[in-house]
Structure formats: C-alpha cells, structure tokens
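>>> pasting a predicted model and its sequence here:
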Amino acid sequence: MRLSLRSLLLLAFTSTAFGIAVQHDPSTSSELSSRQSSSKLVFAHFMIGIVANRNSPADYDDDMKRAKAAGIDAFALNIGVDPYTDQQLSLAYQSAANNGMKVFISFDFNWYSASGGAAQVGQKIAQYGKLPAQLMVDGKVFASSFAGDGLDMNTVRSNAGMDIYFAPNFHPGQGDFNAIDGALNWMAWPNNGNNKAPQPGGPSISVDAGDKQYVQTLNGKGYIAPASGWFFTHYGPEVSYSKNWVFPGDLLWYRRWREILALQPRFVEIVTWNDYGESHYVGPLSSPHNDDGGSKWVNDMPHNGWLDMAKPFIAAYKAGASSPDSFITQDQLVYWYRITPKNLNCDSTDTTMVPANNASGNYFMGRPNGYDSMQDQVFVVSLLTSPGTVVVNSAGTVYTYNAPAGASAIAVDFKVGTQSFSLVRNGQTVLSGTSLKAIQNTCPCGLYNFNSYVGTVPAGFNDALQPNGLNQLTNGLHVACQPTPSLPASPPPTAAPTTTISVGAAPTSPPI
C-alpha cells in the first residue's frame, strides 16, 4: 500500500508543482562531523519499510560500508508507522555509529499526517536526534521527508525540543518554504508535469528544470538535488496496488551526475539505495530485505555498477570540480540495458494488470505507461585513465568508440543475444568481458520487464536476491517461473562479429 499511496501523492504534487515549471571518502565519524557545517553532502534514500527481517546492527553493516566507500555521507531512513520501525531505526543508527556513517530520518507522508501529525514528527526527531550517528548540519539535527506539504513546522520544532535543520520534500507553490531550512526535490526523472513519462508532442520537463524551480523557490536555502538512474514498476492487483509505468531512463544516471557537477547544490540525494520495487536501487540485491512483489522484475538484475560509476562524480562534486576525470584511478566500463525490446508483445501472458479503464492511465494490462520513451540501446560509460577504444559487440554487431581519458558515454542500438565489451589500447585488449544476461525476445516470467541490467568490466561480485527477497516472485504469474536467481556462473561465448560501426560520444546536458 505504501507504494500505491506514494504514487498518488506524487501525481497530485507534480501536476501542480511541476506542471507550471518550465574521491573523498571520510574514514572516521569525527572527520565527517567536522565537515558538516560547510561541506557538500551526499545522501542515499533507504527504505526501512522493507527490512523488517533485520535482527542486529550487523545486518546493516554491509550497506553502511558500501555507501561510505562510494563517498555517501548519510542514509536518509524513510519511515512509516510500521510496528518494527523503531527497532530498525535503532539498529540502523547503531550500525552507522559502528561504521563511521551518519543517518537521519526521512518521514514518509504516505503514513504521517501533514495536517495533524506534526507533534508525532517532532517527537520522533527528539527520540533519535541525540544519538551518535545522527547527521548534524549547521549544528542542527537534520531531518527530511517524502511529501509533507502543509506540515505545521512550529509544532514540529516545539515537540523536537532541539534545533533542527528540516529539509522536507515540500513542493514549490504548495509547501511553506519560509518555515523550512532546505528542501528535497524527489522528481529525479524527466516527466510530463503530471507524474508520467513525456509523450510525443506533449509537455516534457527535465530534471534540470526542476532544479531551477527549487533553487529559485529556496532563495539561498539548502537544496537537496535528486540523482536517480531509473524508475520502472509493474505491480498488479495480486499485491493490492496496481502500478505499471516507466520513466525515461536510458543514459539518465550519467547525464544527471554531469548536471550535478554543473549545479553544485549543497546536498545530493540518490533515489534510492534499496527501493527494488521501483527499480531505482543502487545497493546490492543481496542486501537483506523482504519482497514487496518487485522480485518479478528485480531477480537477476543487479545495479551495483551504477554505484561504481558514481564514485568519481561524487568525489568531483565534493571537491567543487566540474569534471570527474581527475578522480578516475583505474580503467572501468559500466554498461546497462533493458533485457527485451520495447515492442515485444507479452499481452498473452502478462495478465496481472487491471483493465485499461483507470482514469489516471497508470494502471492497465499491457506495456507500462511510458514504454515508448525508452530506447532499445546498450549504454556504456567508460572511466579511463588514458584514451582507448571501447568495443561493444551486441549479438554480432560491433560498435567501436575512440574514448578520451576520463568519463564519457555511448548509446548503441542493441540486438537480441549476447552482449560483450572490451577496451583496446595500441592494438592490445586491456579489458574484456561478456554480460551474464543476454537480451531476449521472450517475456521474462511472462511479464513486461523494463528494469535495467547493469554490469561492469572488470566484472563485479556475484549479487543475488536472498530467499526473503524472492518469496513473492510467483504471486500473480500466469506462466511457470522459478523463484531463484538464475544468472550463470560464467558468461556465454562472445557472438561472432558480422558488422562493425564507428560511433561518437552520446550528448550530455550540459554539453562537455
């Protein structure tokens, strides 16, 4: 239910707010604390609502260590009013303290009441605000939210009983920006101003346009700029809420970090670390969590490479640099793609959606809303210490790109079959690898799956959903599909080349 309500709130907020709108790794907690008054900070949104199966601080340690190694300063702990919320907050705060990380509460106003819950919000801040791992900004206890326009900030502050730096997800034109210290912009994906993907001939609002509106409304207060790589969700009525849409992803993750380096906001929030059901996770599949039904499109679809790609960008952002190039210390290729062509017809088997009679247009049997905004392409970001030739073999069609030193990206049309990647210098192959996940022309588990498969060369660790993260995979399916990870231990053979095409760098915003 959380996801359905969140979507309805986003629909209401963005239709008004946006429809009118045009390598540093702190090694200790004390080092991070000394930077909080002036330094730029990076957060990652963490969903507490799906981790009821965690039983000790150690269950959070891997997340804390991975985030810290990437340059992330704090987790924004998204909470509702689940009975296990306080137990999990206590475990997360203790793990953060043990690992030299910081955390803060992000109140989810799908569950908290903006009209009458201000005292409850303030009391929760007071409950955790003095713990060692609490993020402090400008000497104040930091807190945020998802949604929350209309919240009575005087009541929040009086019940907190301490100085707080409150940076909620208020929306320009709706929330009282005079009463807050900063604000989070959640809308991290290009959209049509009405919480859907842009359609041909219709309005299209970039994430950068949202930045401009927030910065103008905040008028010097702290802006939390969002960074996200994807948003696909495909829930049917088997989990009590139907959601079937995708926002333009493609090269968004790379282009968005370029925008952040140009903007240099005070804060950045990665959306998200572990919201698997909405496909915008950068944390491991193996991170302990319960399945909310999203495993149907998440199984065998790791995103860890996106976190790898972000590392030099995060370091550059914190240094105030306009480019990540000087923060790249080793060669790496990061690639991603959808695993089926967008026009693949799965209607005969994907019958989990409700009929196409919902006025919002979000919920219908068939392809997700926004599917045609995606490109049938493989996306590759090269992080290079010196120039080289990037080679992409998409099922026999070979693309070559003369990549400069530093970070650059290409987008090439994909073919059904095996995807292989290599880096060549002076006629010698210095990196090579074949993806474990082929692009297919059959419907995975009988469904439309518009999630992204992300890989790296050299290959990363073996990352798989754990049993608790798979226990709803078969719910609502109309074809047989085993609820187990199924990526092979070794990649398939590279496809024999049939055609070679030279390509140039993909365009960025802002241009480089």
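Everything's here; your move. Numbering: from 1, shown residues only.

>>> contacts, neighbours, all on C-alpha from now
Noted.

>>> residues near residue 45, how many?
Residue 45: 23 surrounding residues under other CA atoms under 10 Å.

>>> now it, what's its secondary structure?
Secondary structure, DSSP: H, G, I helix; E, B strand; the rest coil: residue 45 is strand.

>>> surely it touches residue 272?
Yes: between residue 45 and residue 272 there is a contact under CA atoms under 8 Å: 4.8 Å.

>>> what residues are up against the closest residue to residue 243 other than its chain neighbours?
Excluding the flanking residues, the one nearest residue 243 by CA to CA, 6 or more residues apart in numbering is residue 235, at 4.9 Å. Counting by CA atoms under 8 Å, 6 or more residues apart in numbering, residue 235 makes contact with 241-244, 293-294, 352-353.

>>> and what of residue 414?
By CA under 8 Å, 6+ apart, the residues touching residue 414 are 376-378, 394-395.

>>> what about the residues you listed, which one has the most neighbours?
Neighbour counts for the contacts of residue 414, by other CA under 10 Å, peak at residue 394, which reaches 26 neighbours.

>>> how near is that one to residue 438?
Distance, residue 394 to residue 438, using CA to CA, to the nearest Å: 9 Å.

>>> repeat that for residue 428.
Distance, residue 428 to residue 438, by CA to CA: 26 Å.

>>> looking at those two, which one has more neighbours?
More neighbours surround residue 438 than the other of residue 428 and residue 438, with 23 against 9 (other CA under 10 Å).

>>> grab the nearest non-local neighbour of residue 208.
residue 259 (7.2 Å).

>>> how many neighbours does residue 204 have?
Using other CA under 10 Å, residue 204 has 19 neighbouring residues.

>>> surely residue 174 is in contact with residue 15?
No: contact between residue 174 and residue 15 fails when scored by CA under 8 Å: they sit 11.5 Å apart.

>>> tell me which of the two has more neighbours.
Shown here are residue 174 and residue 15; by other CA under 10 Å, residue 15 has more neighbours (16 against 13).

>>> put this next to the previous one:
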Amino acid sequence: MVGNTYPYQLDDWRKDINLALVHGIDGFALNIGSDDWQEARVADAYKAAQGTKFQLFISFDMAVIPCGLRADAERIRKYITDYQSHPNQMKFNGSIVASTFAGESCRFGTNDLNQGWLETLKSADMPPVWFIPSLFVDPSEFPRLTVMDGYFSWNAGWPTTNQEVTFETDKRLLDQLGGRGYMAPCSPWFFTHYGPETYNKNFMYSGDNWLFAERWEHLIANRAHVDMVEVLTWNDYGESHYIGPIEGAQPMSEAWVNGFDHQGWLDLQQYYISAFKSGVYPSVLRDRIFLWARLYPADADAPQDGIGRPSGWQYTEDFLWAMIFSTGGNVSVTLRCGDYAETAELSGTGAFKLRMPLTGPGGQVSATLWRDGAGVVDLIPAGFVFSRYPTSYNFNAFVASSR
C-alpha cells in the first residue's frame, strides 16, 4: 500500500525489498491512489529494487483514482510508460504487468467498461500490457471483457460468510476466463474498525482454521491453474492483513495494530512459497512453533468502545491456532493459556496443525515442543495474554513465532 509509505526514504524501500527477498517473495504489487506524492514513493521503490532480482508492478486503486473522463486515463498511461523499460518492472510473456483494485465503474469518457480500458491500456501508442485487474463484476461478464489478459480475485482470499475458503471460488472464475491468466489471493486475516466519522468500515472475515496455511495448501494443490499468487498484504494495517513490519504511516489504525506484529506469518509462508514454486514441500530442518489468536473472546463486551462490535464477529471461534514444524523423533507439544493446557503427540517430520480452545479466565499464552521428554522449543511471547475483559473491540490477531 503505497498510501502507507508517506514518510519512506530510499533505505526504507531497500529494507522492505531485502526482507521480502529473503522470505521467498518475488515482488511487490504497488497499490497506488490519487495522491500526487505517491509518484515519488513509486520512483524510490523502483530505484531501491535496482541491482536485485525483485520485481514491481503497479496496481491502480480505482476506488480513489478518477476514471470518468478521457483525460483521467493519462495518469494510468504515464505510470506504465515511465517504467516500461525499467529492469525491475515485472513482465509476463514479455508484457508489462498491471493490475487494479476495482475499476468496474471506469469508462474514461466512453460508454463502455471494456472500451474505456481498451483505449487506456491497449492503444497503438502503448507498450504491450498484461492487464490482470480485480474488477468486481459477475464472472459471466469475463468473456466480453477482452481487455483483460487475466483476472485477480481479491475477495477469494477470505471466507466472507460463515464458510471456509476452498478452491471452488477460484474454479468458477477460471471457467469464465477461457484460458486467460489467473492471479490468486492468499491472506492470513481481515479486520477493520473505523467509525462513521472516518472510513466507516467496521467488519471482519474469519481467519479461523489456520486460514493462511489452508489457503496456501489449496493453491499448491492447484498450482497448474494459478499463474501468480498475490499475498494480501505487506502493509495494509487498516485491514489487519499485513505480514511486513509495522512502519511507515498508519491510516489511523494504531488502536488495533500497535503491539500486534505479524511477521511470524512472514516466516511461516516461506515453507508454502517454496512448495508453490517447486511443487514439492520442503524438508523441515528446524523445530519451530507459530502461534496466533485474538486476545479476547468474540462475544466479550467492550462498552467503552463507541464504534461497536464488528460485523462478522459471530463467524469466528475462540481458539489458539498453532503450526508446529518438527524435525521428527518422539515429539509432543503443549499449548497453554493461563492454567489451562493441552498436549498433543506428533509423529514424523513436517508441518503440523494444532489448536486449543481459549476458555476459562485466560492468561499468558505459551507453547513447548518436547523431544524424548526434554524441552526443545519454549515459546512464551511477551504480550500474548488472553483476557475476558477487552477495552475495545479489537479482533486483530496476535502472532508469535519461535526463533
């Protein structure tokens, strides 16, 4: 989210790019809005990537970028032509990759969605563009939208109702694409808590049932049908699905973001990125523990929070979610919350999913991996305390991992 990088300097981009690279990420989709200052941040991002194999492409946020007039197309065309020859510009089959968030209302001075985007991106004076937008339209419209070289399905990353995410949604989209490209989303969480005096967004999607891991596993199983995976997101703090460091400028989200580092998910997904790229899950070479959960019961009251409980709260359950990476042997794992504990026996080497209900009075959350009766990994994350008495309706995830 370039909109959250207002104070960034060149070195900030370099740090983010290097951190992403060492975790197996190939590039950033740079979501840009209508602010003029974002042009300088995008320029810094491309400059910081030089000398690395990291790739960048622009994702136009059409929820805020004007697109009703023919002249509005010039901003989009300029971004593409400015970086068409940059060594770190992401390309697909030789064409410049470009995407959007929304854009289904754009006409650019024409009377038709498809024609407006065709004249913007596919005119004779433009370089070849591989356009893979996230237009919120019925998939039955895909055949007539010839401007699309593929599709990015933003909402397929989360269960937006009381159902688990499967690959069935992706399959329905693929059926309508007729062999065109597909970029699938993968995301660990979604919670936003803005009142009517700001963005008026107060809802959540369930991150239960190891959502991040399960979604990656679906994409790996169907990797032959997926051209790219876009992880949502590196730094969208306002919607709580960030996996990068908490830095830059938050969009008034400090109340539910500060103190909730998510970089454990950044480490966790290295395992899945390797499997997606190669088709083979990598060997587990180190014992590790990953834990995440909300810090309060879903039905707990916070009367001092004037915004209220987010919609969708009833779709989440009070569990501690755990991923255990074991190198094998006679292994057991104990999960704890205060005085309550559960122990599971693990067999073999690999990645294991465990969960424990968060019940009773609560307390410090922790976990221990034992091998042959001796503690091998002991994770007691500072601040990971489950409480029955929230001061606000914070449904963000607390994420922790062993070193």
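Yep, that arrived. Because the structure is a prediction, the values reported are computed rather than measured.

>>> show me what the residue nearest to residue 208 of the first structure aligns to in the second structure.
In the second structure, the residue matched to residue 259 of the first structure (TM-score structural alignment) is residue 218.

>>> tell me which element its match is part of?
Assigned by DSSP states H and E, residue 218 of the second structure belongs to helix 211-221.

>>> just give me the mean distance for the helix or strand following that helix relative to the first structure.
Next along the chain after helix 211-221 of the second structure, taking DSSP H and E as the criterion, comes strand 228-231. For strand 228-231 of the second structure, the mean distance to aligned residues of the first structure following superposition is 0.4 Å (mean CA distance after the TM-score superposition for the first structure).

>>> what helices or strands is strand 228-231 of the second structure leaning on?
Secondary-structure packing of strand 228-231 of the second structure (3 or more CA pairs under 8 Å, 6 or more residues apart in numbering; DSSP states H and E): strand 181-186.

>>> for the second structure, what spans make up the helices?
Assigned by DSSP state H, the helices in the second structure fall at 10-22, 38-49, 73-82, 113-121, 168-177, 211-221, 254-257, 263-278.

>>> make CSV out of those helices and add distance to residue 390 of the second structure and mean neighbour count.
Listed next are the helices of the second structure as CSV, based on distance: least, CA to CA, whole Å; neighbours: other CA atoms under 10 Å:
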stretch, distance to residue 390 of the second structure, mean neighbour count
helix 10-22, 33, 16
helix 38-49, 37, 19
helix 73-82, 44, 16
helix 113-121, 46, 20
helix 168-177, 35, 16
helix 211-221, 24, 20
helix 254-257, 12, 17
helix 263-278, 24, 19
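
>>> redo those as CSV? Include distance to residue 88 of the second structure.
Output for these, formatted as CSV (distance: least, CA to CA, whole Å):
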stretch, distance to residue 88 of the second structure
helix 10-22, 12
helix 38-49, 6
helix 73-82, 12
helix 113-121, 20
helix 168-177, 28
helix 211-221, 26
helix 254-257, 31
helix 263-278, 20
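
>>> spatially nearest residue to residue 212 of the second structure, not counting backbone neighbours?
Using CA to CA, 6+ apart, the closest residue to residue 212 of the second structure is residue 188 (4.3 Å).

>>> ugh, wrong one, residue 108 of the first structure
Residue 108 of the first structure sits nearest to residue 146 (CA to CA, 6+ apart), 4.8 Å away.

>>> to which residue of the first structure is the residue nearest to residue 212 of the second structure aligned?
Matched by TM-score structural alignment, residue 188 of the second structure corresponds to residue 229 in the first structure.

>>> wait, that match sits on residue 253?
Yes: if you go by CA under 8 Å, residue 229 of the first structure and residue 253 touch, sitting 4.2 Å apart.

>>> what's the overlap in contacts for these two?
Taking CA under 8 Å, 6+ apart as the contact rule, residue 229 of the first structure and residue 253 both touch residue 306.

>>> give me the mean deviation of the helix holding residue 218 of the second structure from the first structure.
Compared with the first structure after the fit, helix 211-221 of the second structure shows a mean deviation of 0.8 Å (mean CA distance after the TM-score superposition for the first structure).

>>> quick one: that helix to helix 168-177, angle?
Angle of helix 211-221 of the second structure versus helix 168-177, following axes from the mean of the first three to the mean of the last three CA atoms, to 10 degrees, is 40 degrees.

>>> elements contacting helix 211-221 of the second structure?
Contacts defined by 3+ CA pairs under 8 Å, 6+ apart place helix 211-221 of the second structure against strand 181-186, helix 263-278.

>>> dump the ones you listed to CSV, plus distance to residue 44 of the second structure.
Listed next are those as CSV, based on distance: least, CA to CA, whole Å:
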stretch, distance to residue 44 of the second structure
strand 181-186, 26
helix 263-278, 23
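
>>> among those, which comes closest to residue 298 of the second structure?
Residue 298 of the second structure lies closest, by CA to CA, to one member of these: helix 263-278, at 22.0 Å.

>>> and the closest one, which stretch of the first structure?
Aligned using TM-score structural alignment, helix 263-278 of the second structure spans residues 304-319 in the first structure.

>>> how far is that stretch from where the chain is centred?
When C-alpha coordinates are averaged (CA atoms, centre = their mean, to the nearest Å), stretch 304-319 of the first structure and its chain have centres 13 Å apart.

>>> so where is stretch 269-281 of the first structure in the second structure?
The aligned range for stretch 269-281 of the first structure is 230-242, by TM-score structural alignment.

>>> counterpart of residue 371 of the first structure in the second structure?
Alignment note (TM-score structural alignment): residue 371 of the first structure maps to residue 313 of the second structure.

>>> what do we get in the first structure for residue 30 of the second structure?
Correspondence of residue 30 of the second structure to the first structure, assessed by TM-score structural alignment: residue 77.

>>> now do residue 351 of the second structure
Alignment note (TM-score structural alignment): residue 351 of the second structure maps to residue 407 of the first structure.

>>> its match and residue 324 touch, don't they?
Yes: counting by CA under 8 Å, residue 407 of the first structure touches residue 324, with 6.8 Å between them.

>>> which SS state does residue 34 of the first structure fall under?
Under three-state DSSP, residue 34 of the first structure falls in the helix class.

>>> burial of it, as a residue count?
Neighbours of residue 34 of the first structure (other CA under 10 Å): 11.

>>> residues contacting the nearest residue to residue 398 of the first structure once chain neighbours are set aside?
Nearest non-adjacent residue to residue 398 of the first structure, counting by CA to CA, 6+ apart: residue 500, 4.6 Å away. The contact partners of residue 500 of the first structure, taken as CA under 8 Å, 6+ apart, are 397-400.

>>> just give me the match in the first structure for residue 40 of the second structure.
Under the alignment (TM-score structural alignment), residue 40 of the second structure pairs with residue 87 of the first structure.
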